[in-house]
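K.L.:
Here you go, sequence then predicted model.
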Amino acid sequence: MKFISWNVNGIRACVKKGFLDYFKEMDADFFCIQETKCQAGQIELLLEGYHQYWNYAEKKGYSGTAIFTKHKPLAVKYGIGEEESESEGRIITLEYDSFYLVNVYVPNAQRDLARLPKRLLWEDQLLHYLKELDGLKPVIYCGDLNVAHETIDLKNPKTNIGNSGFTYEERGKMTKLLHSGFTDTFRHFNPDKVDAFTWWSYMNKVRERNIGWRIDYFIVSDRLVDYVRDTDIHAHILGSDHCPILLEIDL
């Protein structure tokens, strides 16, 4: 099965920049997007053969997630009861016979780290939820996780230590997750690969010079790792400040 995850930074804008061409080219079983920035009825995507599941934010033009899939799930869950951000449409879970798919747009700690304490609490709630699911069936967890885990995961680690997305606290939460029965698929298969990024600032020439961060992930239950067939970053695909990522796995 083929999975794609992409923070589209506004699905309406991304559609105008070639989203549907890429969508058709990939012909994925599951296409997960984050930061949809739209409300119900603001866009109609005609995706033949796909079921569509949207979790809209209450605030207009903000956050939001969606999953497009060829496979009808047993159940769909929106959010996990997270008090601070459930209204922001950040989590969708699809349940299948043999696995759960969890698509997430993790809250940003903000430039001044004002949201960091709430972000860390949110991470604890999400980890508890993922571990509960993992106790029932294996989990595929994907999305914009808003953290570069290790120094290899961003271009300029020294000058970014302590900045949003690269604080010791946020990185520590990722480490805790990966020590709780989960694997970062890209880094597992590419332990030493440098300059592999999924997000670039819109500042002039930053993307052209590949001054980026890897903050988008496919993370799976450890017992699924042997079934992973491919994992990749499609940095050549434009349309957003993030690029799509790929996971192919036998399920």
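P.N.:
Thanks, I have the structure now. All values derive from a computational prediction rather than experimental measurement. Numbers count the residues shown, from 1 in each chain.

K.L.:
only C-alpha atoms for contact and neighbour calcs from this point on.
P.N.:
Will do.

K.L.:
So the most centrally placed residue in the chain: helix, strand or coil?
P.N.:
When Cα atoms, centre = their mean is applied to the chain, the residue found nearest the centroid is residue 143 (0.7 Å). In three-state terms, and counting by DSSP: H, G, I helix; E, B strand; the rest coil, residue 143 is strand.

K.L.:
Nearest residue to it in space, please, no chain neighbours.
P.N.:
Closest residue to residue 143 apart from its sequence neighbours, by Cα to Cα, 6 or more residues apart in numbering: residue 104 at 4.9 Å.

K.L.:
Check it against this one:
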Amino acid sequence: MKFISWNVNGLRAIVKKGFVETFNELDADFFGIQETKLQAGQIDLDLPGYYQYWNYAERKGYSGTALFTKHKPLNVIYGINAPDFDHEGRTITLEYPDFYVLTCYTPNSGSGLKRLDFRMGWEEAFLAFIQSLDAKKPIIFCGDLNVAHAEIDLKNPKSNHHNAGFTDDEREKMTALLGTGYTDTFRYFNPEATGRYSWWSYRFHARDNNAGWRIDYFITSNRLQDQLKDAKILDQVMGSDHCPVELDVDGLTV
């Protein structure tokens, strides 16, 4: 079973750059997107064979997630059951007989770390939410988690040490999350791979120079490890400042 995640940085813009063609070529069972930047009714996306689920931010042109799937879920959950954080359209969760799948767009701490406190609150609420799911059945979650976990996960760790996405606070939250029973699937298959990134700034020819960050993930409950088949970064796919990431899993019941 094939899972794809992609921060599209504005769905209406990327549709003009071949998004639907790429979507069809990737032919995923589940396709999670982040940063849709739109409201209900602002796009009519024709994806035959897929159920579409959308979560919009209250603020126009901001944040937002979507999850497209070939498999009708038992249940759909929008948000993380936390009123302080559920107004920005950041998560969608689908329930299936023996697992959950979730797309997530983690808040960015912002320039000058203006939203770091908000981000830390989000991290606590998000972990509590996924733990409540994981207590019932294993979880697969994907998305732009807005953190490079280790120095190996970005080109310039020293100069970015105290910048959003690579602060000690953010990295420690990722370490804590993984320590509660979750697997960073790309590192599971590629524990020491360098130069593998999923986001590049639009400035300074960063993508041409591969001066990037790995901030897009597939994270799974540890007990799914035996079913994991591969995890990939599709860095040849263009259209956004992020590229898609992929996870392949066997033995799931839909």
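P.N.:
Now that the structure is in, tell me what you want to look at. Keep in mind that this is a model prediction, so the values were computed, not measured.

K.L.:
from memory the residue nearest to the centre of the first structure sits against residue 6, does it?
P.N.:
Yes. With contact defined as Cα atoms under 8 Å, residue 143 of the first structure reaches residue 6; the gap is 6.9 Å.

K.L.:
What is the longest helix anywhere in the first structure packed up against?
P.N.:
Longest helix in the first structure, counting residues (DSSP state H): helix 116-134. Contact analysis of helix 116-134 of the first structure by 3 or more Cα pairs under 8 Å, 6 or more residues apart in numbering; DSSP states H and E lists helix 168-178 as its packing neighbours.

K.L.:
so where does residue 246 of the first structure fall, helix or strand?
P.N.:
In the assignment (DSSP states H and E), residue 246 of the first structure maps to strand 245-249.

K.L.:
Please read the previous query as pertaining to residue 6 of the first structure.
P.N.:
In the assignment (DSSP H and E), residue 6 of the first structure maps to strand 2-7.

K.L.:
burial measure for residue 189 of the first structure, as a count.
P.N.:
14 (other Cα atoms under 10 Å).

K.L.:
which residues touch it?
P.N.:
Shown in contact with residue 189 of the first structure (Cα atoms under 8 Å, 6 or more residues apart in numbering): residue 231.

K.L.:
Against residue 179 of the first structure, how distant is it?
P.N.:
Going from residue 189 of the first structure to residue 179 of the first structure by Cα to Cα, to the nearest Å gives 17 Å.

K.L.:
Just checking the distance from the strand holding residue 246 of the first structure to the centre of its chain.
P.N.:
Chain-centre distance of strand 245-249 of the first structure: 12 Å, with Cα atoms, centre = their mean, to the nearest Å.

K.L.:
what's the angle from it to strand 2-7?
P.N.:
Relative orientation of strand 245-249 of the first structure and strand 2-7, computed by axes from the mean of the first three to the mean of the last three Cα atoms, to 10 degrees: 160 degrees.

K.L.:
elements contacting strand 245-249 of the first structure?
P.N.:
Packing contacts for strand 245-249 of the first structure, counted by 3+ Cα pairs under 8 Å, 6+ apart, involve strand 2-7, strand 216-221, strand 228-233.

K.L.:
at 6 Å what do you get?
P.N.:
Judged by 3 or more Cα pairs under 6 Å, 6 or more residues apart in numbering; DSSP states H and E, strand 245-249 of the first structure is in contact with strand 2-7, strand 228-233.

K.L.:
What span of the second structure is the last one aligned with?
P.N.:
Applying TM-score structural alignment, one finds that strand 228-233 of the first structure aligns to the residue range 228-233 of the second structure.

K.L.:
in the first structure, which spans are helices?
P.N.:
Under DSSP H, the first structure gives helices at 11-15, 19-26, 116-134, 157-160, 168-178, 185-189.

K.L.:
I'd like the ones you listed laid out as CSV, including distance to residue 32 of the first structure.
P.N.:
Output for these, formatted as CSV (distance: least, Cα to Cα, whole Å):
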stretch, distance to residue 32 of the first structure
helix 11-15, 12
helix 19-26, 11
helix 116-134, 17
helix 157-160, 28
helix 168-178, 20
helix 185-189, 16
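
K.L.:
can you tell which of these is closest to residue 39 of the first structure?
P.N.:
The closest of the helices of the first structure to residue 39 of the first structure is helix 11-15. By Cα to Cα, the value is 10.6 Å.

K.L.:
Give me the mean deviation of the closest one from the second structure.
P.N.:
For helix 11-15 of the first structure, the mean deviation from the second structure after alignment is 0.6 Å (mean Cα distance after the TM-score superposition for the first structure).

K.L.:
So what's the residue count around residue 144 of the first structure?
P.N.:
Counted with other Cα under 10 Å, residues neighbouring residue 144 of the first structure total 25.

K.L.:
Wait, it touches residue 105, no?
P.N.:
Yes. Between residue 144 of the first structure and residue 105 there is a contact at 5.1 Å, judged by Cα atoms under 6 Å.
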